[in-house]
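Engineer: Next come a sequence and a model predicted from it.
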Amino acid sequence: MPVKNRGSVVFATAQKLSKEALQCFFNPEKTWLVGLFLCSVEVILNLCVINTVKFTEIDWIAYMQEVEGFINGTYDYMKLQGDTGPLVYPAGFVYVYTALYYVTNHGANVRMGQYIFFLIYLVNLYFVLRIYNKTKKCPPYVMIFMCCTSYRIHSIFVLRLFNDPIAMLILFISVNLFMENYWVFGSFFFSFAVSVKMNILLFAPGLLLLMIEHGIKATAINLIICAGLQVVLGMPFLLNNPIGYIVRSFDLSRQFMFKWTVNWRFISEELFLDRKFHLILMLFHFLLLCAFLGWKWQRLLLFGLIEMCWNTYPSTTISSLCLNICHVTILIGLLYEQSNYEKNSKKISKLN
């Protein structure tokens, strides 16, 4: 083969391969392939971060001090504390960090803790990528910004050893289980995630709506699992000082410090700490949920009301009135759908 032709073939092959490689980053069907590449990059990146960037001590020592009290036999949550203040996380946190306490030589071997969180990061990334691969709704290149280029993510995982990564890992496990219709196991892991850090409850409204879609009975079973696990995990502390445990581990009155905020940095600290501002945000969140219900779940809400009215015994004026309103709403909906169907049928007939 002439040199010129050989060069053309090589160039064409290289062009084809580069085009296919580029397509991988835009084709959701190739998510698993890009994910495998990103996981390989993350191994190198995390090892470099651990071995070259200084560990940031914020809460690690305090975590170890808090669980040390538990290990020494203190089951009263009001007496468990560290240098940064009292223990404010549920029982799952205590058990997880008790294990880390022993593995890291009472918290002294921070480097071991970093490598453990490095593994947690990779497992977490796997479950997140699995969600992307399962849904196939997002181009793979987005994952580059999600992990490799995120300084904050690497910092939270391997430089600070916060409990957020552990809670989120367990949450993503539960999401994967929900996607596979393993609702009982998913509920178990969701509740376990809540027991590590309470902010996982922010996912609860959306999850509850999805549960209701599978029926009232299934929802009740899943909620019992969630609540039951919290009781089981908190039992040693509930038996000792139940009020103290509930107040400390699920304290809704705690206030986030302005210096740590990311989303609200553009407002003043005074406004950020104002309770009225908090109530406005909560109200806005509630209204958005209601709007979502009206748009996405109106039929589900309607059938839920009918079910509730039917099960009201003895029946009341309100339950009877509500039941009739629901029936009239369904009738109007059917007539409206029939009208739309007839109009569309006429349009199709004219086109034909």
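Structural biologist: Thanks, I have it.
Engineer: Could you use CA atoms for every contact and neighbour count after this?
Structural biologist: Noted.
Engineer: Ala62 contacts Pro86, doesn't it?
Structural biologist: No. Judged on Cα atoms under 8 Å, Ala62 makes no contact with Pro86 at a distance of 9.2 Å.
Engineer: Which of these two has more residues huddled nearby?
Structural biologist: Ala62 (19 against 16; other Cα atoms under 10 Å).
Engineer: Please report how far that one lies from Ala91.
Structural biologist: To Ala91, Ala62 is 16 Å away according to Cα to Cα, to the nearest Å.
Engineer: try Phe272
Structural biologist: 30 Å.
Engineer: out of the two, which sits in the more crowded spot?
Structural biologist: Ala91 (25 against 19).
Engineer: In contact with Cys309, which residues?
Structural biologist: Ser315, Ser319, Ser320, Cys322, Leu323 (Cα atoms under 8 Å, 6 or more residues apart in numbering).
Engineer: could you say what helices and strands the biggest helix by length in the chain packs with?
Structural biologist: Ranked by residue count under DSSP state H, the longest helix found in the chain is helix 317-351. Applying 3 or more Cα pairs under 8 Å, 6 or more residues apart in numbering; DSSP states H and E, one finds that helix 317-351 makes contact with helix 298-310.
Engineer: how distant is the helix it packs on from the center of its chain?
Structural biologist: Averaging C-alpha positions (Cα atoms, centre = their mean, to the nearest Å) puts helix 298-310 28 Å from its chain's average.
Engineer: Please identify the buried residues of that helix?
Structural biologist: For helix 298-310, burial by neighbour count (16 or more other Cα atoms under 10 Å) applies to Leu300, Leu301, Leu302, Gly304, Leu305, Ile306, Cys309.
Engineer: could you measure Val175 against Cys326, distance?
Structural biologist: The spacing between Val175 and Cys326, counted by Cα to Cα, is 33 Å.
Engineer: adding another structure so you can compare the two:
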Amino acid sequence: MARARLVKERPASTPADRRRPIHFAAFLLLADAALVALIVAFVPYTKIDWDAYMSQVDAFREGERDYTKIEGDTGPLVYPAGFLYVYSAIKFLTAGQVFPAQILFGVLYLVNMSLVLLLYVKTEVLPWWALGLLCLSKRVHSIFVLRLFNDCVAMTLLHAAMVLIVYHKWYLGLIIFSGAVSVKMNVLLFAPSLFLLMLKAMSIKGVFLALLGAAGVQVLLGIPFLLSHPVEYISRAFNLGRVFIHFWSVNFKFVPEKYFVSKELAIGLLIFHLTTLMVFAHYNWFKHEGGLFHFVHSRFRDATSIQQLISCKPRQSILSKERMLTLKLELLVFTAFGTVLLPD
């Protein structure tokens, strides 16, 4: 294995330097809480999916377990079972009313922002003043408190999983990650980067057990549907070939509809996304190991037996603790680029 290069350490920070981003993050949360309250009070709610969500929840609560028969005014249910459980709880808490739901999602927004700020403060990839940029997204505020999309729950769970992973709680992190997938499958876009992180930090046995736990979450949540209508559930909840509606597109509104709904565009975007991940993995994320392919080869070359191959963790590069934390955030945050490639 090529000798890993040493990473130059930053000068040691003082206690005041370490406290500054924490204090600024706390101030941002308070300011953002006030902004969210103003948005809920004065900006009109955008009716898109909420009524459909409530109709789908009603069908589920009334005992329907056939996914092909659970529908709303925007079409059939296309999310895994976790979505139904989460929005059933939300309906119980809000009685299906929009205003209480907006308050609930406002709190969820602040939880999500707290997790994101924690990630950036922990990894120190931004100067403290740049944390303010995280609170300026008009679209994120809109998605949370004006549209009440299931993306809000899914991304909050994903960020919680990222925090756990940064703190080396791999198994629990994978369980929470799987919970996020059960709310909306878009979270699977983060799976390739997460898998690379697991290969860098865990033994093959550990990776297998973590993935087994994540799969177990999906089975457990889907049991009511898998026992009664398994084909209908799997084909609807995990439909990778679903075509998005051009009218609701944000990222690809400029693409003519006939191309927007084509399989060629979907396959092309997927190939582009995976290729970009591979390039970054080889030339950036695994550069200290001699590249992605050298790292994978070394896992087999360094093992003297099948038992060692399965049970031993990879040989760690000589990297600073700061670099390892930053790498985790780079891998997972960069994968969010894939959400831009989604034609919705």
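Structural biologist: Cool, got the structure. Fair warning: this is a prediction, and the values are worked out from it, not measured in the lab.
Engineer: Superposing both, give me the TM-score.
Structural biologist: Put the two chains on top of each other and the TM-score (TM-score structural alignment, normalised by the length of structure 2) is 0.77; 283 aligned residues with a Cα RMSD of 2.1 Å.
Engineer: can you put the buried residues of helix 298-310 of structure 1 in a markdown table and add distance to Ser339 of structure 1?
Structural biologist: Below are the buried residues of helix 298-310 of structure 1 laid out as a markdown table (distance: Cα to Cα, whole Å):
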| residue | distance to Ser339 of structure 1 |
| --- | --- |
| Leu300 | 23 |
| Leu301 | 24 |
| Leu302 | 21 |
| Gly304 | 26 |
| Leu305 | 26 |
| Ile306 | 25 |
| Cys309 | 29 |
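Engineer: quick one, strands of structure 2?
Structural biologist: Applying DSSP state E to structure 2 gives strands spanning 71-72, 75-76.
Engineer: closest to Ser114 of structure 2 out of those strands?
Structural biologist: strand 71-72 (32.7 Å; Cα to Cα).
Engineer: which bit of structure 1 covers that closest one?
Structural biologist: Across structure 1, the stretch matching strand 71-72 of structure 2 (TM-score structural alignment) is residues 81-82.
Engineer: By how much does that stretch deviate from structure 2 on average?
Structural biologist: Overlaying structure 2 shows stretch 81-82 of structure 1 at a mean distance of 1.0 Å from the equivalent residues (mean Cα distance after the TM-score superposition for structure 1).
Engineer: Specify which residue of Val175 and Cys326 of structure 1 has the higher count of neighbours.
Structural biologist: Using other Cα under 10 Å, the more surrounded residue of Val175 of structure 1 and Cys326 is Val175, with 22 against 17.
Engineer: Can you find the partner of that one in structure 2?
Structural biologist: With TM-score structural alignment as the criterion, the equivalent of Val175 of structure 1 in structure 2 is Met162.
Engineer: same check, this time on Lys134 of structure 1
Structural biologist: Matched by TM-score structural alignment, Lys134 of structure 1 corresponds to Lys122 in structure 2.
Engineer: got a list of what that match touches?
Structural biologist: Leu325.
Engineer: try the one 3 residues further on
Structural biologist: Contact partners of Val125 of structure 2, counting by Cα under 8 Å, 6+ apart, are Thr326.
Engineer: can you check the one 10 residues further on too?
Structural biologist: Listed by Cα under 8 Å, 6+ apart, the contact set of Cys135 of structure 2 reads Leu28, Asp32, Met113.
Engineer: Buried ones among those?
Structural biologist: Here, 16+ other Cα under 10 Å leaves Leu28, Asp32, Met113 buried among those.
Engineer: Tell me how far the counterpart of the last one in structure 1 lies from Lys197 of structure 1.
Structural biologist: I take that to be Met113 of structure 2. Under the alignment (TM-score structural alignment), Met113 of structure 2 pairs with Leu125 of structure 1. Note on Leu125 of structure 1: its distance to Lys197 of structure 1, by Cα to Cα, is 19 Å.
Engineer: what's the answer for Lys350 of structure 1, then?
Structural biologist: 61 Å.
Engineer: same check, this time on Met257 of structure 1
Structural biologist: 17 Å.
Engineer: Those two - which one has more neighbours?
Structural biologist: In this view Met257 of structure 1 and Lys197 are compared by other Cα under 10 Å, and Lys197 has more residues nearby, 23 against 10.
Engineer: Now Gly82 of structure 1: closest residue in space, sequence neighbours ignored.
Structural biologist: Leaving out its chain neighbours, the residue that sits closest to Gly82 of structure 1 by Cα to Cα, 6 or more residues apart in numbering is Ala62, at 4.4 Å.
Engineer: The one you found matches what in structure 2?
Structural biologist: Per TM-score structural alignment, Ala62 of structure 1 is aligned with Ala52.
Engineer: Correct me if wrong: that match contacts Glu71.
Structural biologist: Yes. The pair Ala52 of structure 2 / Glu71 is scored as a contact, 7.4 Å apart, by Cα under 8 Å.
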